[in-house]
Each structure stands twice: as structure tokens, then as C-alpha cells.
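Trainee: pasting the sequence and the predicted coordinates here, then a few questions.
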Amino acid sequence: MTTPGDQTEARPTTKSPTEMRRLLSADMVERSGCPFDPPSGLRERRGQGPVQPLKLLNDAPGWLVTGLDETRAVLSDSRFSSDRVRHPGATQPQPNGAEQMAARAVESRTDGMFVFMDPPEHTRLRRLLTGQFTVRRMRALESRIREIAVEHIEAMQAAGTEADLVPAYALPIPSLVICELLGVDYADRAEFQERTAIALNSNAGDQERAAAGLELYAFIQELVAAKRAKPADDMLSGLVHDADPPLTDAQLIDMALVLLGAGHETTANMLGLGTFALLEHPDQLAALRADPALLDTAVEELLRYLSIIQMGVSRVATEDVTVAGVKIAAGSTVIIATPEVNRDPRHWSEPDRLDVHRSRTPHLAFGHGVHQCLGQQLARAEMKVGLGELLTRLPKLRLAVPAEQVPLRNEMLIFGVHSLPVTWA
């Protein structure tokens, strides 16, 4: 008899969200001028309605949603599918033929990429993960986040008076938190961080990133085997031993990779870009320094104002649906313009202004509906602690180069900065 870990499966290929960028013109995804504003192609569409026709480069029928209420409607409607295996033609640069799409539509999902699934498959896997994000575990992690932040600030200070904040601070915090969640041994964390950094580094060559990705996959595969043999008090051990029916190795590895991508890259870029935004808005930075109690609202405002998930949130209409009086035909790709959604003037006054005093508002930086980010409270804690410690311990923090020399991650799905040279002398 085979155990779940012994099963070998022909898993369907799930396209990366970065494929969505290839369906859009550059002005829709690349930020120019102010690095904190939405791309020019989005800004130019303001006032043209919350649901607009959108020309996709693969000639598939497309729609762009820019309104907050309309986005909630789409993301909470089961007639809009997240499954890019069953609906590949609408989300890939080269649509498949009708016969191939029909064949895929009846395939059974055997992978663990739950972010690209619909209920009921998505429901089961997400419920297993939700059960691992316990209040006790999150509270324990917050104190650990502070330890990690302080350790890295002290290391920067010991090395001099300048640093690149991205590799020295923004990247290590979420990476080490993921290590805590997955139960990576202390002895293996440097190796884990190194492979993760290369696999997620857009500056690395394709072959180098691919090789690092394979190594990371093998690393997590070994980690799963270790948790099967000797469980501990970590999230991966819980997924290995608490699921009924048991998860396969392939599912466990995929789920761990989803956690890694969602929890590592997003928070790292919010820490880097958020610091950049505060340094470029000295009045807001001064207000935050004067009243640290504003930190909670400042985190929410940065999430709304920056909206680093650019154009990767998409759905496919499985039948004709009317949204805001607009008929969206079955088979159409619907793309959520999160940077514009979070600046909907119907919900925010002066939406293009960063205001750390702004009362907490229901932005959609973490999505909405059944796919809403389940690690959002952890992300908030990482941002609150990371920014708070940085501004408290480095009161003279400022850019070490002119703002226009800070390299932006324009070519990536997750927007941010490649590096952020700072000084505190």
C-alpha cells in the first residue's frame, strides 16, 4: 500500500500570475512619474466607468474593473472562476484550442495551488490552512518578528551608516517568519533564504532562477519528508498530520510554495516601498514619528495607497454576468485594477494623497471573497513591527541617493523597489 508521500501524480500545469502582464500593454502595468501612483494607462481611464472593456494582447475578450463596489461584486460571485487550469484560454498569452480547453475542464485537480482553484477544491485546502493560522501562533510570531527586526537593524548599524534596506532588512524579515511558520531548522535557514532570494529575484537570469526554483522545490520536498517522520509545532507539520483525507507530497509542496510567494514577496516589497513612500512624504513621516499610535492606521493607508498587487488578480466569467449594468459574456477575462480600486473617489476623499491620519477604511489590498488573503493579519504585524522599529531606532533615516535613482520593480507582478539605499548618519 502506498502512503500519500509515495504517490506520484501527473499534476496539471498552473500558469503564474505573471502571465497576466503579457496580456496587457506596458502603460497598464508600468509605473512612471511618481513611483507611488498607478500606471498611466490606468489613470487615463479614470471617469470612464467602474467596468470598462479592455483590449488583451491575446485577443481574448476582456474587461477592466476599477470600482471598489464592482470589485467586491466580482470577487464574491461564484460565476467568476479563479481556475486557470480549467480556463487557460482566457489567461494565457496564446489561447488553447477549444478541444484542449474542453479536455482540461474535466480534469481533476491534484495539485495544491489553491489560489487558482474554485470551491469545493479550494474550500478544503484553504480550510486546512486557516486552521493553522491560530491566534496563539500569530501572537508568538509577533514577538519573533520584533526580535528579527531588531537583530537586522543592529547588524546594519554595526556595519556602518549606510545600507541597502531591501536585502538588509525588508527581505529577511518575511523570509525568516516563513521559516518559523514552515518549521525550517535553524541550521537550514541560511540555505533556505539564499535559494528563496534567487528564485524570487527578477534581476537574476532565467536559468539561474529556474535552477534555484528546482532547488527550493527539492528543499521543501525534503522538509515535508522530515515533518512526516518527526512532526513539530509548526504549520507544515499540522498540514502533514491533521488533514483528513491526507494531503499528498505534491499538494503539501505546492501549498508551502504558495505561502512562500504570498507571504515573502508581498511583505518584503511593502516594507521597502512603504519606507520609500514615507521618506518621500516628510510631513507624514514626521506625523508618524510624533505619534507612534498612528502606526496601525499608517499601515492601512500604505496598503491602500501603494497597492503593490498590480494586474494579476483576474477571473473568468463562466456564464453571462451583468456588473454595474455592463454585460460580461461567458468566457471573458475580468482583470481587477487594484491600484485604481483602492483610489475609488466614491469611497475616499483625495484618494491620491498619502494620509497617515486617514481613518481605517475597507481597502482591497488583501482581496475579497473566498480568496481573501488568509495571512493578512500576519502581514500587518510584519509591517507594523518592521516600520515601527526602523523609524524608532533610526530617527535620522533618509535616502542615500536621489529618489529618481531608486530602481523600481516595474517588470514584476508585485510592485516595489529592487533596492533602497539609505543612511542614518
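Mentor: Noted; the coordinates are in hand. Everything numeric here is computed off the predicted structure, so don't read it as measured data. Residues are numbered from 1 along each chain as shown.
Trainee: rest of the way, CA atoms for contacts and neighbours
Mentor: Will do.
Trainee: now do the contacts for residue 277.
Mentor: residue 36 (CA atoms under 8 Å, 6 or more residues apart in numbering).
Trainee: how about the strands in this protein?
Mentor: Assigned by DSSP state E, the chain shows strands spanning 51-55, 61-65, 80-81, 162-164, 314-317, 321-323, 326-328, 333-336, 398-399, 421-423.
Trainee: so which of those is nearest residue 251?
Mentor: The closest of the strands of the chain to residue 251 is strand 80-81. By CA to CA, the value is 20.5 Å.
Trainee: other SSEs contacting the closest one?
Mentor: Judged by 3 or more CA pairs under 8 Å, 6 or more residues apart in numbering; DSSP states H and E, the packing partners of strand 80-81 are strand 314-317.
Trainee: rebuild the strands of the chain as JSON lines, extending it with mean neighbour count and distance to residue 143.
Mentor: Listed next are the strands of the chain as JSON lines, based on neighbours: other CA atoms under 10 Å; distance: least, CA to CA, whole Å:
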{"stretch": "strand 51-55", "mean neighbour count": "16", "distance to residue 143": "43"}
{"stretch": "strand 61-65", "mean neighbour count": "22", "distance to residue 143": "39"}
{"stretch": "strand 80-81", "mean neighbour count": "24", "distance to residue 143": "38"}
{"stretch": "strand 162-164", "mean neighbour count": "18", "distance to residue 143": "25"}
{"stretch": "strand 314-317", "mean neighbour count": "25", "distance to residue 143": "36"}
{"stretch": "strand 321-323", "mean neighbour count": "14", "distance to residue 143": "44"}
{"stretch": "strand 326-328", "mean neighbour count": "16", "distance to residue 143": "47"}
{"stretch": "strand 333-336", "mean neighbour count": "26", "distance to residue 143": "35"}
{"stretch": "strand 398-399", "mean neighbour count": "20", "distance to residue 143": "27"}
{"stretch": "strand 421-423", "mean neighbour count": "19", "distance to residue 143": "26"}
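Trainee: the structure to be compared is supplied as follows:
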Amino acid sequence: MTTAEELELPVARKCPFAPPEEYTQIREEQPITRVKIPDGKEAWVVSRHQDVRTVLNDRRFSSDRFNPNFPILVKGGNVFRQTNAERTMITMDAPEHGPARKSVLSEFTVKRVNAMRPRIQEIVDGLIDEILASDKPVDLVEKLSLPVPSLVICELLGVPYSEHDFFQENTAKILKRTVSFEERRAAFERVRGYLDQLITTKEADPGDDLLGRQIVKLREEGNYEHGAVLGLSFLLLVAGHETTANMISLGTVGLLQNPSQLETIKADPGKTLDAVEELLRYFTIVDTATARVAVEDVELDGVTIRSGEGVLALGYTANWDPAVFDEPSKLDITRGARHHVAFGFGPHQCLGQNLARAELQIVFDTLFRRIPSLRLAVDVDDLPFKEDASIYGLYRLPVTW
């Protein structure tokens, strides 16, 4: 097998239900080690659960994607590297990061998300009505996985849902590692251009949506910047539908492949949130919890990471760390896996995690209650998994009942 020093990340998943062997080998043999990345440079990879959490919670590791040493896992570079005026909270460190996150945090509290639940339920029921009225088999990605989070985030942001095909087509290109840098950059600019115009329109007449409320709030505080809201809108739009959509598809497959686990939540929907946490851990749709660059020399478990060196926090192996999760290869919704790092950890932990949990819970409860005989229409080995994308998932999910 390739040694860690010869390995280039990311590694494609050969099995949808387990990390690549190379990742497991790193965690077991060289949990903090150097690897190659697509731009030809090297970066540290941190693979154990505790070490990943340490890196993500330590201010000596920076989130600044403008740093030339920040590790990028796609060839050609980072298409998201905008102008400084459009920097988003995920690119910021303290003290900038706290105020930027706090400004929008109230939109994603448990209380605010609970108030959205009836509308999410309405969306899910409407889509399942359409599924039940359709000819079989049905592509669940097209009919449910993508529309649910897309509708929710579009309504939340005040973006017309009629543009969802445009956003999904271009987002897919941005996130696909096999697409050239030039194509990914062009897709990014198309989405950015649309949002730029949308925000200009909202500036003249802010509506009662997240972007409108941000414009009003920041103006009242005297620190409104068009570019900052543009960056925020892009971040939330992309993150708000692509990740949850993939988890709906993968979670459905995971439950169908583990019928005893599925029967547990059918019998007691109160256990669905536990199932959601376990599915998030089990699939870990983004291999690296995120990347960082050291801004000071840091000693971690006897290894010195020098200032200016890039670090990849390998969330997939962290979430399958047997020192933390007994029998990690087993899907077990009773394990109580809330200390996973599928949403990251520390100050940059996923802003929209409460919304994602609510969407997943409502989808799984409703889908299996209303279509209890749901099953795959093809063998699992014939499903088109996203082995070439930065966010793992499924391109299509044919189901029948």
C-alpha cells in the first residue's frame, strides 16, 4: 500500500459505507503525518478524533483562505477565493469571526428553526404527494433530496426558487473535482453575478427574509457592506442545499440497507434524531472536517507543525475512530453519536446544523411513514455515488414501493 508520505489527498471512496483504506491506515499507523495535495505541495493530515477537535478549536490554526499556504484539495486552486470585501465568516479568524457569525446566528437558533418546522413539513408532504402520483421508479434525488433543502434555503434567503436549476447546475460544477478550474471558476462567477444583482435589488427594498433582515440590521449598526452580504449569500445558498441534499439521499440508502435500524425509527419516531446523528457520523460527507494553516509553531502529540504549514483535519477517520466509537463500521442509531465532527467543531462549527437536523428528521419520519414499503429500484452496487465530488452523495437514487 502507498505510504502516507506518497499519498495524495483526497482519496476517492471505493465503498459508500466505509472510509478509504488509505485513510484508516493513516489513523492507525501515522495519525499525524505529511501528505501530498493536488497543487503539488504538502500538508499535514490529522486523523484521530481528539486531534481533529484540537486543531479545529485552536486559534493557532487559521481559517484564512487568503493565506498562500492554506491547503486546497482541488487542482487549479480555490474558486471561492473572492476579493477581501466579500470574505465570509469561514475565512475569518478572531477577532473578526465572532461578530460576523453573531450577526447571522439568530437566524439559525433552535427556536427559529422550530418555527420553520411547519413549513418544512408542508414542503416535504407536497413533494411526497408528487412522488406517490408519479410513475415508478422515481429518482429520489430529483424528487425529494434536492428540492427540500433548496426550497427551504431559497425561502429563508429570499431567493426565487425558480432559479434552483441554475444554482444546482452551477454548484455541481463548482464542487466536482474532475471539472477544470476554468469551468469551476466560470460557474462560481455565474452564481456570484446573479446574487450580486439580487442583493442590489434587495438594498432598494429589503424584504422580510434573511438577506433583507441583514441589510436592515447592518445599516442600523452603521457597518453595512454590499460585498459582505454577497459573500454571506453565496456561502449560505451553496452550503444550505448541497450538504443536506446529499445526506437525505445517503441516509435513505443507509436506513434501507439496515432494516432493523429503520424499523426502530418507524416504531418510535422519537429516535429519529438519534438516527440522524449516527447517519451524519457514518457517512461524513465531507472527508476533511475542514482545512487550516498554522500561524505559530504547534506541538501536537509529539509532532511539531511549523508556522505556515497547512493542516487537513480528516473528519471521516475521526468519526470512525474506534477509540471513541465502538464498532464504527456498524450503523447503530442507539450509540448517541452527537460528539461526531460531521458539522466541524469549535468556533467554526456549522452555522446551519440545527436547520439540517430538522430537515433530515422531518424527511426521514415523513418518507418512511407515508411510503413504508420504499425500496431501492436497483442494486446498491449500481447506484451512482459522487466519488468525484468534494461533497459525497448520490447523483441519482432510483426507488420504488
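Mentor: In hand now; what should we look at? Keep in mind that this is a model prediction, so the values were computed, not measured.
Trainee: overall similarity of the pair, as a TM-score.
Mentor: Scored against TM-score structural alignment, normalised by the length of the second structure, the superposed chains reach a TM-score of 0.89; 387 aligned residues with a CA RMSD of 2.7 Å.
Trainee: among the strands of the first structure, which comes closest to residue 25 of the first structure?
Mentor: When the strands of the first structure are compared by CA to CA, strand 51-55 sits nearest residue 25 of the first structure, at 8.9 Å.
Trainee: how much does that closest one stray from the second structure?
Mentor: Superposed on the second structure, strand 51-55 of the first structure shows a mean distance of 2.7 Å to its aligned residues (mean CA distance after the TM-score superposition for the first structure).
Trainee: matching residues in the second structure for that strand?
Mentor: Mapped onto the second structure using TM-score structural alignment, strand 51-55 of the first structure covers residues 32-36.
Trainee: report the distance from the matching stretch to the chain centre.
Mentor: Averaging C-alpha positions (CA atoms, centre = their mean, to the nearest Å) puts stretch 32-36 of the second structure 24 Å from its chain's average.
Trainee: next: stretch 258-272 of the first structure.
Mentor: Between the centre of stretch 258-272 of the first structure and the centre of its chain there are 6 Å (CA atoms, centre = their mean).
Trainee: residue in the second structure paired with residue 301 of the first structure?
Mentor: Matched across to the second structure, residue 301 of the first structure falls on residue 278, judged by TM-score structural alignment.
Trainee: was I right about residue 165 of the first structure contacting residue 274?
Mentor: No. Applying CA atoms under 8 Å, one finds residue 165 of the first structure not in contact with residue 274, separated by 11.5 Å.
Trainee: what is the burial count for the aligned partner of residue 212 of the second structure in the first structure?
Mentor: Under the alignment (TM-score structural alignment), residue 212 of the second structure pairs with residue 237 in the first structure. Number of residues near residue 237 of the first structure (other CA atoms under 10 Å) recorded here: 22.
Trainee: what sits against the residue nearest to residue 9 of the second structure when sequence neighbours are not counted?
Mentor: Spatial nearest neighbour of residue 9 of the second structure, excluding adjacent residues (CA to CA, 6 or more residues apart in numbering): residue 37 at 5.4 Å. Residues near residue 37 of the second structure by CA under 8 Å, 6+ apart: 8, 9, 10, 43, 71, 72, 73.
Trainee: could I get these as CSV with distance to residue 178 of the second structure?
Mentor: Formatted as CSV, these follow (distance: CA to CA, whole Å):
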residue, distance to residue 178 of the second structure
8, 15
9, 14
10, 12
43, 21
71, 18
72, 14
73, 12
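Trainee: of the residues you listed, buried ones?
Mentor: By neighbour count, with 16 or more other CA atoms under 10 Å, the contacts of residue 37 of the second structure hold 8, 9, 10, 43, 71, 72, 73 as buried.
Trainee: distance-wise, check the aligned partner of residue 335 of the first structure in the second structure relative to residue 320 of the second structure.
Mentor: Counting by TM-score structural alignment, residue 335 of the first structure lines up with residue 312 in the second structure. As for residue 312 of the second structure, its distance to residue 320 of the second structure is 16 Å (criterion: CA to CA, to the nearest Å).
Trainee: check residue 357 of the second structure too.
Mentor: 20 Å.
Trainee: ok, those two, which is more surrounded?
Mentor: The neighbour count for residue 357 of the second structure versus residue 320, taken as other CA under 10 Å, is higher for residue 320 (27 against 18).
Trainee: nearest residue to the more buried one other than its sequence neighbours?
Mentor: residue 328 (5.0 Å).
Trainee: count of neighbours near that neighbour?
Mentor: 19.
Trainee: looks like it contacts residue 316 (just checking).
Mentor: No. Applying CA under 8 Å, one finds residue 328 of the second structure not in contact with residue 316, separated by 10.9 Å.
Trainee: so what's residue 358 of the first structure up against?
Mentor: Residues near residue 358 of the first structure by CA under 8 Å, 6+ apart: 297, 298, 301.
Trainee: hmm, I was thinking of residue 50 of the second structure
Mentor: Residue 50 of the second structure sits next to residue 318 when contact means CA under 8 Å, 6+ apart.
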